[in-house]
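Visitor: starting from these lines, generate the structure:
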Amino acid sequence: MADNNLFPVFFKVDRLNVLVVGGGNVGVEKVGALLSNCPTARLTIVATWFRPELDALVKDYPHVTVIQKPFSCGDLFGKDLVIAATNDHALNVEIWEKARSCKVLINVADTPELCDFYLGAVVQKGNLKIAISTNGKSPTVAKRLRQVLQECLPDSLDQVLEKLHLIRNRLAGDFTAKVDKLNALTDVLVESETEKH
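Guide: Next up, the predicted model:
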């Protein structure tokens, strides 16, 4: 059985230039995911046509540029990430080849073998953000886990994070001492049911 060797990271997409190729259903989904996670994401969307939903989605985002034209290699210039979101497999492979030759990280929708990174299902409670990946095996399972976690995690968790942030900033001592104090303070979060009784 293969291991999941993915290394989870969180990109600051307001500091990166992201290219999305495709204006159909998949493009709408990917752009929506990017903007819901970072409303100030800097996106360029290139496609020969766009669903009306995409135009409606991006109209209030000044950092999003929509260009109606066929994909060309020049679209990769200055880009940090690319998402190929077309329903044309040959075009997606071409975008992948061009991105790889330009050393730009790429995600080809629904084609795990052509992805440098995946867009995981995301759970968010204020500042807490959890990304779920199934290593490209089943986005449906990731989506279901996201729903369960979104419902199970209390909304008040963000208040806990804010208070712990304040405490961390006030703690004295070296890194190890601060970690020990914060671990002691947060033990209650992982206390087992038997320890409570």
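
Visitor: only C-alpha atoms for contact and neighbour calcs from this point on.
Guide: OK.

Visitor: and the gap between the residue sitting nearest the centre point of the chain and residue 195?
Guide: Centroid check for the chain by CA atoms, centre = their mean gives residue 119 as the closest residue, at 5.0 Å. Shown here: residue 119 relative to residue 195, a distance of 38 Å by CA to CA, to the nearest Å.

Visitor: and residue 145, by the same measure?
Guide: For residue 145 relative to residue 195 (CA to CA), the value is 27 Å.

Visitor: now the second one, please; I'll put the structures next to each other:
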Amino acid sequence: MEENQLFPVFFKLHRLQVLVVGGGNIGLEKANALLQNCPDGNVTIVSLDFLPALEEIAHQYPNVTLIQKPFSCGDLLGKDLVIAATNDKELNYRIWEKAKVSKVLINVADTPDLCDFYLGSIVQKGNLKIAISTNGKSPTVAKRLKQVLQEAIPDTLDEVLNKLYIIRDKLKGDFSNKVKQLNSITDVLVKTDSEKI
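Guide: As a prediction, the model looks like this:
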């Protein structure tokens, strides 16, 4: 039976340089996903043409740069991640080839076999962020799960996280002892109603 063997990672995009190739709807979707999660992310978008919405994004976010030109391998210099977001499969494949040679992680939109990473559906409640992956099988299922979790997780959870952060800093002892204390404190979060009585 096939299993999802992806290793979930949360990138600090404000410390990385991201290249998006494509100025159409796919590029817009990917740029929005990046910036919704990290408004301070450093994003360069290369394309022959840009949707007006992408031009608005570049005006709104000073860390977003639009470069109007055809893609070239030099665009990968200094980049940590690249997203091939054009509707041209041959161009996307060429971008993938250049990224692999340059040892830059790449996501090729709608082509799971050419992706080093996926952009999952994200559930966020303040500091809590949950990424959902279906291993590239069904982004639609991931979006539906996102809706369910977004509604199920209370907004007040961020307040709990902030208080636990303060408690964690005040705990004494080694790492193992601190983990035991935090497990005891947070046990109430997973108890059923009958267990709480």
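
Visitor: tell me how the two chains score on TM-score.
Guide: Overlay of the two chains. TM-score (TM-score structural alignment, normalised by the length of the first structure): 0.98; 197 aligned residues with a CA RMSD of 0.8 Å.

Visitor: returning to what we had before: residue 145 and residue 195 of the first structure: who's more crowded?
Guide: Neighbour totals were compared for residue 145 of the first structure and residue 195, and residue 145 leads with 17 against 7 (other CA atoms under 10 Å).

Visitor: so residue 73 of the first structure makes contact with residue 97?
Guide: No - at 9.9 Å, residue 73 of the first structure and residue 97 do not qualify as touching, with contact defined as CA atoms under 8 Å.

Visitor: okay, the two: which has more neighbours?
Guide: Ranked by neighbour count (other CA under 10 Å), residue 73 of the first structure and residue 97 place residue 97 first, with 15 against 12.

Visitor: need the counterpart of residue 65 of the second structure in the first structure.
Guide: Superposed on the first structure with TM-score structural alignment, residue 65 of the second structure falls opposite residue 65.

Visitor: what's the burial count for that match?
Guide: 14.

Visitor: same check on residue 174 of the second structure?
Guide: Residue 174 of the second structure: 8 neighbours (other CA under 10 Å).

Visitor: residue 6 of the second structure now?
Guide: With other CA under 10 Å as criterion, residue 6 of the second structure counts 12.

Visitor: what about it, which helix or strand?
Guide: Under DSSP states H and E, no helix or strand contains residue 6 of the second structure.

Visitor: list the contacts of it.
Guide: Contact analysis of residue 6 of the second structure by CA atoms under 8 Å, 6 or more residues apart in numbering lists residue 135.

Visitor: mind checking how far it is from residue 129 of the second structure?
Guide: 17 Å.

Visitor: ok, residue 61 of the second structure next?
Guide: If you go by CA to CA, the gap between residue 61 of the second structure and residue 129 of the second structure works out to 22 Å.
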